[in-house]
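A.B. asks: This is the structure alone, sequence omitted:
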């Protein structure tokens, strides 16, 4: 059985590496074995899975994933942590170290992987969680499901439904790729350093995007414009894209959307229809 990291082991590893966690990289390391076991279980990781993990840090979640998965591809931007991770795995799970591949890179810039992942499971850095998720969804279509731990507020936004006050750009863009749901919470006390916010667990189930003649870029441009000033009616918010408020109203009406509606009421399918009318 793999020896998972506990609070003492995390601090000893950090001391050995002379590591000072930075807020800039959102470095908060999980110190609770039950939490990482729970994440792996909720993610439904199986023995045939190739898992893509972003920001493995000291290896708390990595070790739990290696306990189950066929392979773990871990992308780590911090050179100190990337170099240390294979040694931690060799020490605590020597019979599974061959299952780990560490890539020292910025997850936002990775375009190739050594193997196609079937699932993404990660404790995502708070400050880049949404851009990283959208990049992975756009760039790697082999993974059909995922489970990510993000700041609770971000978790709620990712899973928000139309009409909600927190429904916005992340909600719509995630809906283009997948069905998302907030399926749990993680308290600050299981991290070191202890963050001042709660974390949320978000499940991701890939699905086909809306059927549309508009490109994803065109649809996303409409989404960005609709929420740039979310208090504005759509006919005003989209005036820049359409050329005028009147042209925006015509396109919205043709798409079956009330020109006086606001972006927070529209589904991803409606945004796709609006983009079709603007670019048709």
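C.D. replies: Noted; the coordinates are in hand. Just so it is clear, the structure is predicted and the values come from calculations on it, not from any experiment. Residues are numbered from 1 along each chain as shown.
A.B. asks: Going by C-alpha atoms from here, please, whenever you check contacts or count neighbours.
C.D. replies: Noted.
A.B. asks: which residue packs closest to residue 47, ignoring adjacent ones?
C.D. replies: residue 69 (4.6 Å; C-alpha to C-alpha, 6 or more residues apart in numbering).
A.B. asks: Three-state assignment for that neighbour, please.
C.D. replies: Classification of residue 69 using DSSP: H, G, I helix; E, B strand; the rest coil returns coil.
A.B. asks: who touches it in this structure?
C.D. replies: 45, 46, 47, 48, 49, 50, 51 (C-alpha atoms under 8 Å, 6 or more residues apart in numbering).
A.B. asks: any idea how far the fourth one is from residue 118?
C.D. replies: Same thing as residue 48. Residue 48 sits 9 Å away from residue 118, taking C-alpha to C-alpha, to the nearest Å as the criterion.
A.B. asks: what do you get for the last one?
C.D. replies: Counting by C-alpha to C-alpha, the separation of residue 51 from residue 118 is 6 Å.
A.B. asks: And the two? Which one has more around it.
C.D. replies: Higher neighbour count among residue 51 and residue 118: residue 51, with 28 against 18, using other C-alpha atoms under 10 Å.
A.B. asks: quick one: the more buried one is in a strand?
C.D. replies: Yes: secondary structure of residue 51 (three-state DSSP): part of a strand.
A.B. asks: mind checking how far the nearest residue to residue 194 once chain neighbours are set aside is from residue 92?
C.D. replies: Nearest residue to residue 194 in three dimensions, chain neighbours excluded: residue 188, at 5.6 Å (C-alpha to C-alpha, 6+ apart). Taking C-alpha to C-alpha as the measure, residue 188 falls 25 Å from residue 92.
A.B. asks: Take this one as well and set it beside the first:
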């Protein structure tokens, strides 16, 4: 990312306080890191590339602020709170690699309950999917699972020319605000199993799509009716609360 205005915009929209501990994924050469340091209590930068991870402290040292930076050379998809040198992140701010953006966001929301908010830059289509609501053509597994953890919304577009080299896709900002998951007796894993089954064959009715999950189409229909859901509906019509009700009815 080579556009200073976009970097400042990301920090501004992230709405950080001087008490926030930021986790940044994929800091690369550090353009966003340098902008985050003055606005937060601390930045934990998770970088999988050992060469870039070694260089980042040197880059920051030249500009000041090294005392507020911790670099973790690790895969963000495998990170746990124990890997963060004792810091407890409250905000996620990152320009995420497009191919892993959704799993990284979902993983961090799962393993870091301290995260209260986030602002991530992702491919524009991914931003649409994460922020989509029921009934949208792009509403799917990422939309539903993200909604388990947070209120998710689009926070603006990002043009291609802010990057070098210039990618062949547009980007978008996605804002995340942590909230409590639906009140349910089902576990997150059980609810997500229903979500996965419902969208595995999204053209099918829920009665048919959930037959394997429930044991048969008849049992799926019984679970759906018990949850107050029309068996002829499709997954893209339901919100996360409805999926949680269905999960509670597993035979």
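C.D. replies: Perfect, I can see it now. Bear in mind that the values here come from a model prediction, so they are computed numbers and not experimental data.
A.B. asks: Per the alignment, residue 127 of structure 2 pairs with which residue of structure 1?
C.D. replies: By TM-score structural alignment, residue 127 of structure 2 lines up with residue 155 in structure 1.
A.B. asks: element containing the residue nearest to that match when sequence neighbours are not counted, please.
C.D. replies: Leaving out its chain neighbours, the residue that sits closest to residue 155 of structure 1 by C-alpha to C-alpha, 6+ apart is residue 200, at 5.5 Å. Following DSSP states H and E, one finds residue 200 of structure 1 within strand 199-206.
A.B. asks: Report the buried residues of that strand.
C.D. replies: Neighbour-count burial for strand 199-206 of structure 1 flags 199, 200, 201, 202, 203, 204, 206 (criterion: 16 or more other C-alpha atoms under 10 Å).
A.B. asks: so it matches what in structure 2?
C.D. replies: Aligned using TM-score structural alignment, strand 199-206 of structure 1 spans residues 171-178 in structure 2.
A.B. asks: so how far is that stretch from its chain's centroid?
C.D. replies: Mean-position distance between stretch 171-178 of structure 2 and its chain equals 8 Å (C-alpha atoms, centre = their mean, to the nearest Å).
A.B. asks: Please enumerate residues in contact with it?
C.D. replies: Contacting residues not belonging to stretch 171-178 of structure 2 are listed as 14, 115-125, 127, 130-131, 149-160 [C-alpha under 8 Å, 6+ apart].
A.B. asks: redo that, cut-off 7 Å
C.D. replies: Contact with stretch 171-178 of structure 2 is made by 116-124, 127, 149-159, as judged by C-alpha atoms under 7 Å, 6 or more residues apart in numbering.
A.B. asks: could you show me where the helices are in structure 2, in order?
C.D. replies: 4-14, 31-36, 50-63, 101-111, 124-131, 141-149, 188-200, 206-209, 211-214, 217-226, 240-248 (DSSP state H).
A.B. asks: got CSV for those, with mean neighbour count and distance to residue 76 of structure 2 too?
C.D. replies: Shown next, in CSV, are the helices of structure 2 (neighbours: other C-alpha atoms under 10 Å; distance: least, C-alpha to C-alpha, whole Å):
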stretch, mean neighbour count, distance to residue 76 of structure 2
helix 4-14, 16, 20
helix 31-36, 22, 16
helix 50-63, 15, 13
helix 101-111, 18, 6
helix 124-131, 22, 18
helix 141-149, 23, 17
helix 188-200, 19, 20
helix 206-209, 24, 32
helix 211-214, 18, 31
helix 217-226, 20, 37
helix 240-248, 22, 25
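A.B. asks: got a markdown table for the ones you listed, with distance to residue 73 of structure 2 too?
C.D. replies: What follows is these, written out as a markdown table (distance: least, C-alpha to C-alpha, whole Å):
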| stretch | distance to residue 73 of structure 2 |
| --- | --- |
| helix 4-14 | 23 |
| helix 31-36 | 15 |
| helix 50-63 | 6 |
| helix 101-111 | 15 |
| helix 124-131 | 26 |
| helix 141-149 | 26 |
| helix 188-200 | 29 |
| helix 206-209 | 41 |
| helix 211-214 | 39 |
| helix 217-226 | 45 |
| helix 240-248 | 34 |
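A.B. asks: Tell me which of these lies nearest to residue 44 of structure 2.
C.D. replies: Checking the helices of structure 2 against residue 44 of structure 2 by C-alpha to C-alpha gives helix 31-36 as the closest, at 9.2 Å.
A.B. asks: post-alignment, the closest one versus structure 1, mean distance?
C.D. replies: Here helix 31-36 of structure 2, set against structure 1 after superposition, deviates by a mean of 0.3 Å using mean C-alpha distance after the TM-score superposition for structure 1.
A.B. asks: so that helix corresponds to what in structure 1?
C.D. replies: Counting by TM-score structural alignment, helix 31-36 of structure 2 lines up with residues 60-65 of structure 1.
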